[in-house]
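Colleague: sequence and predicted structure below; questions after.
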Amino acid sequence: MKHLNKLFAAAILCAGLSAHAQDADHPWAVTVGANAVDTKISTTSNFSNRLGGYFKTGNWNILPSVSYLNVSRYLGDGFSVGVVGSVNKIEKFYKNDKQGYEVYNPGDLSYYGIDAEIKYSFKEILKSRVIDPFLLVGGGYTFMGDASTGTANGGLGLNFWFTPNIALTVQSTYKHSFDDSRTPDVDVASHMQHFAGIRFQFGGKDTDGDGILDKYDECPDVPGLAEFNGCPDTDGDGIPDHLDECPDVPGLAEFNGCPDTDGDGIPDHLDECPDVPGLAEFNGCPDTDGDGVPDHLDECPDVPGPKENKGCPWPDRDGDGVPDHLDKCPDVPGPASNNGCPEIKEEQVKQLNDYGKTILFNTGKYTFQESSYAVLDNIVRIMNEYPTAKFHIAGYTDSTGSDKINIPLSDNRANAVKVYLIEKGVDSSRLSSQGYGSANPIADNKTVKGRELNRRVEIQVKK
């Protein structure tokens, strides 16, 4: 008997560790507890006497230990089928003799029962999570001492659920014997058997052990929370991991669980500047100076500048509004219309021509008289003040002599001026020259003074 108690205790432990939910989801149930056998309740045919005798516990035979085990399987629609094993010791037996039924101590009369039963539970009908009455029918085989026989069984009981999977069970079963002379060790008397025990339900599959059955668990392989149908919420932001794009960092539902630290409406995992409010067009980075270059790429974040210059304004050394990289005269102010270079004025053109008229050549030659070098140097100075201006040097003679002589002479003299200017640093691309002989006189060739004025060099600005 001591070993049997240990067996029942082990069954309780295993059932308790396995139990998790309700019948439909966990179809197996184990009930363990104590039983009492009452042989007197069946000795009268009067129903009221039987009912009254039902509550007389003084007639019961009770073994002071765990003495029954019930294993059942839920079938559905309130029905379950089970097998019950029980042991007891009969010390109060009501036998039949000439004087009628009387109590009798048969000595060490052992009792063993093995029964099959079908139960119907009213729990679903009552819509109750606590009170669970049931009816049962079945049959079994009972041993009393040396006698044994089959019985037809019927009864009723009640489960009182403490949790969805653990209940207190009380049950009374009437076992009708078909061999009932009420003689110990000869036959088995019809009797009432009462049960009280703890019922555990189990059997559903819960792979991750989170208390949510796999068939209801959206994340059956990972322990989770009931509120998320068995899925975890690692960062505790109220968004389950399988829907959370940032499962390890608390975030906002509007960003699928990702945070927006700087509150600029761009979640951190998409924000290139997550700690500073910025603009969507720059992936969450600010553009303080509004130049279209975000601050983290802008070398001058507080001053507007073009993207081509990393957000910094182009340098303009001469302050003429034309940036140096476009300014052909970066050190001399000039209008944008002339690429940042100063435009030569009419007075400077007049001065160049005045100088040109004073250039003196040796007679019949295209070499300069000594006094002309100072004049030529003044022309160089003016041309350098307008480094992008282009000039045409025109050479003329008076009408003395023929064109055959005068045109080559005027051409050589114009070219001599050009060569001198180039030697003094004026870019050759800015200069052109040509001789026109005695054409286009500006004075009367009949006078000495007029011929002197016609022997000239004119400097024209090329547009």
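Modeller: Yes, it's here. Numbers count the residues shown, from 1 in each chain.

Colleague: for the rest of this, base every contact and every neighbour count on C-alpha atoms.
Modeller: OK.

Colleague: how many neighbours does the nearest residue to Asp320 once chain neighbours are set aside have?
Modeller: The shortest distance from Asp320 to any residue other than its chain neighbours is 4.8 Å, reached at Pro333 (C-alpha to C-alpha, 6 or more residues apart in numbering). Pro333 has 19 neighbours, counted by other C-alpha atoms under 10 Å.

Colleague: thought Pro333 was touching Gly319?
Modeller: Yes - taking contacts as C-alpha atoms under 8 Å, Pro333 lies within contact range of Gly319: 6.5 Å.

Colleague: pasting the second one now:
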Amino acid sequence: MKQLKVFAAALLLAGTATQAQNADQPWAITVGVNALDGGRSSVATDFADRFGQYFQTDNWSILPSASVLNVSRYLGANVSFGITGSVNKMKKVVMDADPKNNLIGSDFSGQRTLESTDLMYYGIDGQFKYSIGGLIGSKWFDPDIHVGGGYAFLGKASSGNVNGGIGVTFWFSENIGLNLSSTYKHQFEDDDMVRANDVSVPAHLQHVAGVTFRFGGKDTDGDGILDKYDECPEEAGLKQFNGCPDSDGDGIPDKDDQCPFEFGDAAMNGCPDSDGDGVPNHEDACPEEFGLKEFNGCPDTDGDGIADKDDQCPEEAGPKENNGCPWPDTDGDGVFDKDDECIDVPGPASNKGCPEVKEEHIKQLNEYGKTILFNTGKSTFQEQSFAVLDNMAKVMNQFPNAKFAIEGHTDSTGTDKINDPLSNDRANAVRDYLISKGISADRLTAEGFGSKRPIDDNKTVAGRANNRRTEIKLIK
């Protein structure tokens, strides 16, 4: 009895934890010790009296070693079925004071004595057990009732029995528990068997204390969480994440973590945000610089709508077309160089940044044109005309984008057959000279009109002199 008490106390001190469910761990093995009560329970006439000395341990027989093995299988609805084998040595048994009355068929003499004996006991039982723990909602305290039948051997005597009893299991974990049970076995004696030492197998109580191991639930990844409850059955994980791993330890299971191997923030779906700009590193084109979401986490220092990394002038606002830099205005006329046809000469936007040719400029050019002298009947210039032509070039160069038409005119002397080509050649001679002085060819046109457009009377010398002229007109 002392050994049983020590064994039970040690297990009870181990603590308690959650209750394993038979459906999850369908198989169970119990290993423990048993005590046989060969006292009052075996001889009381009234069945109720057989349990009158239930807590009196004087008559218990205990084999101080592992003496009970039970294997059980969960069937469903809180019911399981198990086979139990036990061994013991009965040290005390109640017998009739008249030894011959211990034989089968004998009458009770009215007196019984507690005798010492030394008989080996073997028992094999099959029992159905109904668990009550689930019904009362306990997670560690699991009482049960059980019924069944079996066969017992005492010395050379043996007989079958029906049995029933109660028990309780204190679960320390999902797989390990302390089981305590008491079973009453009512023996049916074999009438044809002569008992050794005039002793039959009496009805008796058998008490068991053992450690129960539950198993059989499938746990593929070995993380202690059954596959049926494991959201990640192929990966060892944590209980708080229903069996899923948290590789980076950030409190977000890998299955919900966009960056499972980098410690991150729940607000970033488990990803880090090194610069704290609200854009996770893996989406941040500038992970070490605080930036804006619209620029994938990169800054825009000058606020021109172009991220600094793509901005050639990150501290000066400028358009995207110029790579984030402001457009230059070389001549400072308010017209950007890209739109300014005269980037070195100030001019109004209305004339594309170029100075406008005014009426007085055209008048001046025509004054010069009247003084251009050609050799008679030719398109070559007299020497004094070169200075005049140079002055015309200077005026035109003030207006880099202006286009001019050069018209050649003659007096009525001679025929049109002579005058028309001559006026045309003289106009082109002026054009060629101006081109040689830096006027772009595409800004000048030349055409001769002969004597068709007189401005004075050809009947007088003065009139004919006025009609022989070179006119300059502004092409708009």
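Modeller: Structure's in. What do you need? The structure presented is a predicted model; accordingly, all values stated were derived computationally and were not measured.

Colleague: how about the contacts made by the aligned residue in structure 1 for Trp327 of structure 2?
Modeller: In the superposition onto structure 1, Trp327 of structure 2 corresponds to Trp314 when matched by TM-score structural alignment. Under the criterion of C-alpha atoms under 8 Å, 6 or more residues apart in numbering, the contact list for Trp314 of structure 1 reads Gly305, Pro306, Pro323, Asp324, His325.

Colleague: what helix or strand is the third one on?
Modeller: Per DSSP states H and E, Pro323 of structure 1 falls between elements, in no helix or strand.

Colleague: quick one: it and Asp316 touch, right?
Modeller: Yes - here Pro323 of structure 1 reaches Asp316: they are 4.6 Å apart, a contact under C-alpha under 8 Å.

Colleague: give me the common contacts of those two.
Modeller: In contact with both Pro323 of structure 1 and Asp316: Pro330, using C-alpha under 8 Å, 6+ apart.

Colleague: shouldn't Lys6 of structure 1 be within a helix?
Modeller: Yes - the assignment for Lys6 of structure 1, made by DSSP: H, G, I helix; E, B strand; the rest coil, places it in a helix.

Colleague: next, count neighbours for it.
Modeller: With neighbours defined by other C-alpha under 10 Å, the count for Lys6 of structure 1 comes to 12.

Colleague: with the one 3 residues further on instead?
Modeller: By the measure other C-alpha under 10 Å, the count of residues near Ala9 of structure 1 is 15.

Colleague: next: Asp190 of structure 2.
Modeller: Applying other C-alpha under 10 Å, I find that Asp190 of structure 2 has 15 neighbouring residues.

Colleague: please, which helix or strand holds the closest residue to it other than its chain neighbours?
Modeller: Beyond its immediate neighbours in the sequence, the residue positioned closest to Asp190 of structure 2 (C-alpha to C-alpha, 6+ apart) is Ser159, lying 6.0 Å away. Counting by DSSP H and E, the element that carries Ser159 of structure 2 is strand 157-171.

Colleague: name the helices or strands packed onto the helix or strand just after that strand?
Modeller: Sequence-wise, the next helix or strand downstream of strand 157-171 of structure 2 (DSSP H and E) is strand 176-189. The elements that strand 176-189 of structure 2 packs onto, with contact taken as 3 or more C-alpha pairs under 8 Å, 6 or more residues apart in numbering; DSSP states H and E, are strand 157-171, strand 204-215.

Colleague: just give me the mean distance for the first one relative to structure 1.
Modeller: Once fitted to structure 1, strand 157-171 of structure 2 is off its aligned match by 2.2 Å on average (mean C-alpha distance after the TM-score superposition for structure 1).

Colleague: against structure 1, where does that strand fall?
Modeller: Going by TM-score structural alignment, strand 157-171 of structure 2 lines up with residues 147-161 of structure 1.
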